[in-house]
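Chemist: Quick one, fold the following:
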Amino acid sequence: MERIPAVGLGTWQAAPGEVTEAVKLAIDAGYRHFDCAYLYHNESEVGAGIQCKTKEGVVKRKDLFIVSKLWCTSHKKSLVKAACTKGVKALKLDYLDLYLIHWPMGFKPGEEDMPFDRSGMVIPSDTDFLDTWEAIEDLVVMGLVKAIGMSNFNHEQLERLLNKPNLRFKPITNQIESQILLRFQIQRNVIVIPKSVTPKRILENIQVFDFELSEQDMNDILGLDRNFRMCRLPIAEHHKDYPFNIDY
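Modeler: Okay, here's the model as predicted:
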């Protein structure tokens, strides 16, 4: 699939035992974009739903746009390929359409998703995300992923990456949180990724192409802004690459 579908199904906090059925229902409802991550610990269940619908002939692999993300404990260059390969296998795929650096911050490698010190703060790694990006670029060359991007990077971090010497592949996305939605910023386009495992809501969330919002509607929505982040990750506020020390 060359273009990213405008609406995707989010799988964050979708419990094993629920997410497989949610994915199957979503495919039947017309979803072709699925947002996953190692940290969600449900990629095998997502893959089971995808595999079921491809075997039934409802969709072909080329019809789908599957996204996953590199977790912070695998930022070291030598760990990136293994982390990506693990996700591809869990999803029962041969490749990913898009692979993201989940956060700009590297954490101490190991089995724990959140390696804490005695004060309860996450232990950083000394990896620079520019080095991580080089290993991410290698995944494109290997054919494990078709496109690459980032998530939760601020504009200064994005600019630093774009200005990196010898940049081989530019990021095509920066996935950011927007209230209860995740969204991709692609140039000026926005792709929304609502998450639900409730059949009624899964269906409702994709029925968004038969109306338009007026200028007043947009102004009313903008007026709801409370400058609030759901995923501020305060346990990493001391990290040199913590992205939320600036507004955007």
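Chemist: C-alpha only now, for contacts and for neighbours.
Modeler: Will do.
Chemist: Show me which positions of stretch 8-25 end up buried.
Modeler: 8-12, 14, 19-25 (16 or more other CA atoms under 10 Å).
Chemist: Using TSV, lay out those residues together with distance to residue 180 and secondary structure.
Modeler: Shown next, in TSV, are the buried residues of stretch 8-25 (distance: CA to CA, whole Å; DSSP: H, G, I helix; E, B strand; the rest coil):
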residue	distance to residue 180	secondary structure
8	14	coil
9	13	strand
10	10	strand
11	12	coil
12	11	coil
14	14	coil
19	18	helix
20	21	helix
21	21	helix
22	18	helix
23	19	helix
24	22	helix
25	21	helix
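Chemist: Dump the residues you listed to a markdown table, plus distance to residue 207.
Modeler: Shown next, in a markdown table, are the buried residues of stretch 8-25 (distance: CA to CA, whole Å):
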| residue | distance to residue 207 |
| --- | --- |
| 8 | 12 |
| 9 | 13 |
| 10 | 16 |
| 11 | 19 |
| 12 | 21 |
| 14 | 21 |
| 19 | 20 |
| 20 | 21 |
| 21 | 19 |
| 22 | 16 |
| 23 | 16 |
| 24 | 17 |
| 25 | 14 |
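Chemist: And those, which is closest to residue 111?
Modeler: Minimum distance to residue 111 across those is 19.9 Å, recorded for residue 12 (CA to CA).
Chemist: Touching stretch 104-119 from outside, list them.
Modeler: 39, 71-76, 122-129, 150-153, 157, 239-243 (CA atoms under 8 Å, 6 or more residues apart in numbering).
Chemist: Now the second one, please; I'll put the structures next to each other:
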Amino acid sequence: MDLTAERHSVPLSDGNHIPLLGLGTYGDPRTTPRGTALECVKLAIDVGYRHFDGALVYFNEHEVGQAIREKIADGTVQRKDIFYCGKLWNTFHPPELVRPALERTLKALKLDYVDLYIVELPMAFKPGKEFYPEDQDGKHIYHHTDLCATWEALEACKDAGLVKSLGVSNFNRRQLELLLNKPGLKHRPVSNQVECHPYFTQPKLLEYCRQNDIVIVGYCPIGSSRDASWVNVKCPPLLEDELLVSIGKKYKKSTAQVALRFNAQRGVVVIPKSFSPERIKHNFQIFDFSLTAEEIKAIEALNKNIRFVELLIQTSPHHYARKATFSLFQHRWSDHPEYPFHDDY
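Modeler: Now for the predicted structure:
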């Protein structure tokens, strides 16, 4: 695959294209100063990024949208050059709430459409004003999930021109098949955003998605922090891996750049999150070297089949005063009927 900084998009099954390298835009509202996402997305566009991954529950889509609009206004890019992915949150799964949720994202972005809109998780929560509804005991309140009905509402949004492509996130094979086999399916899911990196290479899911023309978008592509409140610290630090270090020395690249290049060469889209100007620039510098087939095979052999994160959870400000940890939330969510990670893949 001939990848360059200017040309590194891959085709989607609906005829659209997605850049293989994007910027994740989640930032903890407790610690991220206002305006950070705005400035970092503007910088990223100047560096060469054209793909931005966001969500309503990141609480910063207004900044991301402003950055995109400002870089359009100053002539750096056109709207057609930018690929923005938004997400449908768990409390908006009922069909009548799908379009209003997408319209909230469009209103925050002040854009006419998003390029990709995905079901963030296959688990529905009780609809309402709270993104994380709880009962009196602090247990999250689930809602009946009809993924096919939700998908039909998303198809209507695509038909209305509010979104170019439709996809999912954190779906296992069974949940993907539920959509692919839906009677009257109009628009197939073009992507599935899941954790994917050298320690969790997703071989079975990747092969299944390839067979069904579904692009894998990998989150945590260079691992994650070592915060034990939400990260599986039993998994050793990815960026300290001896093989990645040695390959990096060969090409005069960092282990992060090797890990990103590894997935990109496999056709896996990578969306490393960073609000560090230096790392934003650093992560983009993966187009001036190429891994050999032997190196790709060796890195694939690093797979430990262990997740860094049980679920990539973003907590709302409502929870910041609580002492409960992310892992407690994850444990509670695992009893949801559509919790995706009980299955093999």
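Chemist: Drop the TM-score for these two in here.
Modeler: Overlay of the two chains. TM-score (TM-score structural alignment, normalised by the length of structure 1): 0.92; 247 aligned residues with a CA RMSD of 2.2 Å.
Chemist: any idea where the helices of structure 1 begin and end?
Modeler: Secondary structure of structure 1 (DSSP state H): helices at 19-29, 43-56, 77-90, 129-142, 155-162, 199-206, 215-222.
Chemist: Kindly name the residues of structure 2 that line up with stretch 194-211 of structure 1.
Modeler: Aligned using TM-score structural alignment, stretch 194-211 of structure 1 spans residues 272-289 in structure 2.
Chemist: With adjacent residues omitted, what lies nearest to residue 340 of structure 2?
Modeler: Nearest non-adjacent residue to residue 340 of structure 2, counting by CA to CA, 6 or more residues apart in numbering: residue 172, 5.6 Å away.
Chemist: How many neighbouring residues does the corresponding residue of structure 1 for that neighbour have?
Modeler: Using TM-score structural alignment, the equivalent of residue 172 of structure 2 in structure 1 is residue 154. If you count neighbours by other CA atoms under 10 Å, residue 154 of structure 1 ends up with 19.
Chemist: wait, isn't residue 154 of structure 1 in contact with residue 244?
Modeler: Yes: the criterion here is CA atoms under 8 Å, and residue 154 of structure 1 meets it with residue 244 at 7.2 Å.
Chemist: Now do the same for residue 157 of structure 2: its match in structure 1.
Modeler: Under the alignment by TM-score structural alignment, residue 157 of structure 2 pairs with residue 139 in structure 1.
Chemist: For that match, which non-adjacent residue is spatially closest?
Modeler: What sits nearest to residue 139 of structure 1 in space, not counting adjacent residues and going by CA to CA, 6+ apart, is residue 145, at 5.8 Å.
Chemist: which ones are touching the one you found?
Modeler: Residue 145 of structure 1 makes contacts with 95-99, 139, as judged by CA under 8 Å, 6+ apart.
Chemist: residues making contact with stretch 86-101 of structure 2?
Modeler: Residues outside stretch 86-101 of structure 2 that contact it (CA under 8 Å, 6+ apart): 53-57, 102, 105, 114, 116-128, 131-132, 145-147, 149-150, 152-154, 157.
Chemist: swap the cut-off to 6 Å and go again
Modeler: Residues from elsewhere that reach stretch 86-101 of structure 2, judged by CA atoms under 6 Å, 6 or more residues apart in numbering: 54-55, 117-120, 124-127, 150, 153.
Chemist: Could I get the full set of strands for the stretch 151-300 of structure 2?
Modeler: Using DSSP state E, counting those that start in this stretch, the strands assigned to the stretch 151-300 of structure 2 run over residues 163-169, 191-195, 215-219, 269-270.
Chemist: gap between the first one and the chain center?
Modeler: What it means is strand 163-169 of structure 2. Relative to the centre of its chain, strand 163-169 of structure 2 is centred 11 Å away, using CA atoms, centre = their mean, to the nearest Å.
Chemist: Relative to structure 1, what is the average displacement of that strand?
Modeler: Compared with structure 1 after the fit, strand 163-169 of structure 2 shows a mean deviation of 0.5 Å (mean CA distance after the TM-score superposition for structure 1).
Chemist: That strand versus helix 95-109: what angle between them?
Modeler: Orientation check (axes from the mean of the first three to the mean of the last three CA atoms, to 10 degrees): strand 163-169 of structure 2 against helix 95-109 gives 110 degrees.
Chemist: Buried residues in strand 163-169 of structure 2, which are they?
Modeler: Residues 163-169 are the ones in strand 163-169 of structure 2 that count as buried (16+ other CA under 10 Å).
Chemist: Arrange those residues in CSV, one row each, with distance to residue 77 of structure 2 as further columns.
Modeler: Shown next, in CSV, are the buried residues of strand 163-169 of structure 2 (distance: CA to CA, whole Å):
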residue, distance to residue 77 of structure 2
163, 20
164, 19
165, 21
166, 24
167, 25
168, 27
169, 28
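Chemist: before we move on, back to that, what distance separates the match of stretch 194-211 of structure 1 from the centre of its chain?
Modeler: Chain-centre distance of stretch 272-289 of structure 2: 17 Å, with CA atoms, centre = their mean.
Chemist: quick one, which residue of structure 1 lies the farthest from its center?
Modeler: The C-alpha centroid of structure 1 is most remote from residue 216, which lies 31.3 Å away (CA atoms, centre = their mean).
Chemist: Could you give the number of residues near the aligned partner of residue 94 of structure 1 in structure 2?
Modeler: In structure 2, the residue paired with residue 94 of structure 1 according to TM-score structural alignment is residue 112. For residue 112 of structure 2, the tally of surrounding residues (other CA under 10 Å) stands at 12.
Chemist: And the one 3 residues further on, by the same measure?
Modeler: Using other CA under 10 Å, residue 115 of structure 2 has 21 neighbouring residues.
Chemist: From what I see, it and residue 84 are in contact.
Modeler: Yes: with contacts counted by CA atoms under 6 Å, residue 115 of structure 2 reaches residue 84, the gap being 5.3 Å.
Chemist: To which residue of structure 2 is residue 79 of structure 1 aligned?
Modeler: Checking TM-score structural alignment: residue 79 of structure 1 goes with residue 97.
Chemist: Quick check: that match vs residue 110 of structure 2, distance?
Modeler: 20 Å (CA to CA, to the nearest Å).
Chemist: likewise residue 327 of structure 2?
Modeler: For residue 327 of structure 2 relative to residue 110 of structure 2 (CA to CA), the value is 35 Å.
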